[in-house]
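J.: Sharing a model prediction with you, sequence too.
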Amino acid sequence: MRFNEELASIATYQAGKPIEEVVRNFGLREQDIIKLASNENPYGTSARVVQAIKDNAHKAHLYPDDSMRALIERLCAHYHIKDTECIIGAGSDQVIELCMHAKTHKGSKILIAGVTFAMYEIYAKHIGVEVIKTPSQTHDLAQFYELFIQHRPDVVFLCVPNNPLGECLGRDEVYEFIDHIGNESDGETLVVLDGAYQEFAAYKDLSKRICPHDLVSRFSHVIYLGTFSKAYGLGGMRVGYGIAQASIIQALYKLRAPFNITTLSLVAACEVFDDMEFVERTIESNFVQMRRYEEFAESRGIGYIPSYTNFITFVLSNPYDSSVICDTLLREGIIIRNLASYGINAFRITIGTQEQNDRVLCALGEIFSS
């Protein structure tokens, strides 16, 4: 059977290995496996959210309110935006896909960092869009601007903080860059600012905090992406959102499928705003535990990227190989993310609970002492 020719150039996205697969492959017990590969919240989901899901489970046979009115109102109050400036997606990656279809076509170009979220490139290739990458693996805005002038892309993606590396641009330099792009393109180049980990960055350093309200009020060519999958602990519910001026949101709504999140996902996402203490504890604990990984790396001369997220990236040099290390840990029931597919000898670890990190650091200690 013949398929769309664009599929030939697309590599299948490799998500972090599921616990079930590790159980099957290595004969381990599910309770003995630690999954720190997909940046899920290691503290689970707020008890209030869990109760709200249970209380509404009898509605599972019903489609959700397609207007998503309750959630949009919560987001509007949280970010001080208008209801016409927000769209809900099945994860923020669905909003990325909507942006690609709204703004690009075969022959278009997009601009991304050398190493960043893989779905930007995958969604682009679905349409036959050329992907321009900076020589730098991290976000170098001078390189971004130079390549923008050279290629005039239809969409520029900024991942702030960046996944999978963890570095984060500062707010002022981001705003200055967006302003330059708007002036050079007469507002015709869409800047997608992916803030999936913004809650963590804002806690660690206020100079990194990107305010969606500021973006919407200042720029007509930017969309901010957020998610409930990380700090809010709703990875399994798949709820994200986009915030932009009304003209952009209206265009995306023409592409959005009806009922694109579930009834229970909508309930869960609304409820998180009534338990922000859970979110705050999650973020605070994240950076306390992250310091343990930093100290581990520093004491052994292992390279790492200072992180503004809920994960840390270790960058290796000879004789260590990220694929060997990840496989060794996997056989012990510890799932982390190998970054070899990005062309770098590195691995990424989601920051777990104290008990999970005790076990991971012990296992790493044995590997780097051998």
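T.: Done, it's in.

J.: From here on, just use CA atoms for contacts and neighbour counts.
T.: Noted.

J.: Surely residue 289 and residue 353 touch.
T.: Yes. Counting by C-alpha atoms under 8 Å, residue 353 is a contact partner of residue 289 at 7.4 Å.

J.: residue contacts, residue 290?
T.: By C-alpha atoms under 8 Å, 6 or more residues apart in numbering, the residues touching residue 290 are 311-312, 351.

J.: Apologies, that question was intended for residue 167.
T.: Applying C-alpha under 8 Å, 6+ apart, we find residue 167 in contact with 138, 160-161, 305-308.

J.: and it, that one's in a helix?
T.: No. Assessed with DSSP: H, G, I helix; E, B strand; the rest coil, residue 167 is coil; it does not lie in a helix.

J.: alright, now check it against this:
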Amino acid sequence: MNFNKVLDNVPIYEAGKPIELVVREYGVNPKDIIKLASNENPYGTSPKVVSKIKEIVQSMSVYPDDSMYELKEALANKFDVESSNIIIGSGSDQILEFCVHAKCDKNSKVLMSKTTFAMYEIYGKQAGSTIIKTEDGEHNLKQFSSMYKEYGADIIFLCLPNNPLGECLDRDDVYAFLETINKDTLVIIDGAYQEYGAFKDEKKRINPKELINSFPNCIYLGTFSKAYALGGMRVGYGIAQEDIIKTLYKLRAPFNITTLTLAAAIEALKDEEFVQDCIAKNFEEMKRYEQYAREKGFDYIDSYTNFITLKFASLYSSKKVAQELLERGLIVRDLTGYGINAIRITIGSNDQNTKVFKLLDEVLEKLK
């Protein structure tokens, strides 16, 4: 059967391995498996959210409020914007897809960092667009500027902080770069990990209202999957000038998030104390990974997220390390596919991380 030819060069996104696979293929007891590959919140969902879901679970036969009025109002109050500046998606990656299909075709160019969220390239190639990447994996604005001057771009992706590496640009540097961009270029600021970056360093904080008022060609994306611990609910949002939001709505199917998702997101926004506590624990535990890397003699990327990238250079093969850990019930992300000899580990709870170091000791000793 023949399909759209642009799909011939589109890679398939590989999500983190599920717990069920480890049980099935390696016979590990499900209770002993630690999944630290998908940057989920290890502290679970806010008890207030869980309580709310139990309360409304009987209403699943009814379609959700497709206006999403209450959630948009809550986000509008949080960020001091209008509800008309907001679009809700099934995860922020759905809004990424809307943006690309609203802006791009086979004659378009999409500019991004060499090592960043894989879906940027996938969505760009789905539209038949030309993908332009910087030479460095970590965001390098000089290279972005150089590439933009040479090739132009219909869309620029900035992942702040960056997934899967963890680094983050300073806000002032980002704004200086945006001043040089043509107003017909859509700049997508992916803030999936912004709660973490802003907590660690105020210089990293991107204020959505300030962003879209200063740069009307920008859209800010946020998610409830990380700090708000609703990865299983799939809900994200975009904040932009009203003309951009109206255009994206032309691509949105009705009822694109569920009744339970809507209720969970609304309730999650009410429990900021839970979110801040999770973030604080995250960075306390991250110090243990930094110390471990120093003791073992390999590098790490200074992270502004809920994960850390451990770089092995020539000491170990990240592919072998990840596989050995997998067979012991620890799921991490091997970055070989990105051309980096490194693994990405979500920062777990204190007990989980203690077990991680024990398993890493075993594996690194075996692979010496």
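T.: Alright, I've got the coordinates. What you are looking at is a predicted structure, and each value in this text was computed from that prediction instead of being measured.

J.: Tell me how they score on TM after superposing.
T.: Aligned and superposed, the two chains score 0.98 in TM-score terms (TM-score structural alignment, normalised by the length of structure 2); 366 aligned residues with a C-alpha RMSD of 0.8 Å.

J.: ok, back up a step: what about the contacts of residue 167 of structure 1, which are in strands?
T.: residue 305 (DSSP state E).

J.: Name the nearest of the contacts of residue 167 of structure 1 relative to residue 182 of structure 1.
T.: residue 160 (18.6 Å; C-alpha to C-alpha).

J.: how much space between that closest one and residue 174 of structure 1?
T.: Relative to residue 174 of structure 1, residue 160 of structure 1 is positioned 9 Å away (C-alpha to C-alpha, to the nearest Å).

J.: now swap in residue 339 of structure 1 and tell me
T.: Counting by C-alpha to C-alpha, the gap from residue 339 of structure 1 to residue 174 of structure 1 is 26 Å.

J.: And those two? Which one has more around it.
T.: residue 339 (21 against 17; other C-alpha atoms under 10 Å).

J.: Thought residue 349 was touching that one, still the case?
T.: No. Residue 339 of structure 1 is not in contact with residue 349 according to C-alpha under 8 Å; the separation is 10.5 Å.

J.: quick one: the longest helix seen in structure 2 to structure 1 mean distance?
T.: Secondary structure of structure 2 read by DSSP state H shows that its longest helix is helix 272-296. Helix 272-296 of structure 2, aligned to structure 1 and superposed, deviates on average by 0.5 Å (mean C-alpha distance after the TM-score superposition for structure 1).

J.: What lies in contact with stretch 40-53 of structure 2?
T.: By C-alpha under 8 Å, 6+ apart, the list of residues contacting stretch 40-53 of structure 2 reads 225-231, 260, 263-264, 267-268, 271, 274, 278, 346-349.

J.: Which of the residues you listed fall within helices?
T.: Checking the contacts of stretch 40-53 of structure 2 against DSSP H, those in helices are 260, 263-264, 267-268, 274, 278.

J.: What does residue 240 of structure 2 correspond to in structure 1?
T.: Applying TM-score structural alignment, one finds that residue 240 of structure 2 aligns to residue 244 in structure 1.

J.: Next one: that match from residue 146 of structure 1, what distance?
T.: 26 Å.

J.: Residue 222 of structure 1 against residue 216, yeah?
T.: Yes. Using C-alpha under 8 Å, residue 222 of structure 1 is in contact with residue 216, at 7.4 Å.

J.: between the two, which one's more packed in?
T.: When residue 222 of structure 1 and residue 216 are compared for neighbours, residue 222 comes out ahead with 25 against 20, by other C-alpha under 10 Å.

J.: Just give the nearest non-adjacent residue to that one, would you?
T.: residue 191 (4.7 Å; C-alpha to C-alpha, 6 or more residues apart in numbering).

J.: Doesn't that neighbour belong to a strand?
T.: Yes. Residue 191 of structure 1 sits within a strand when classified using three-state DSSP.
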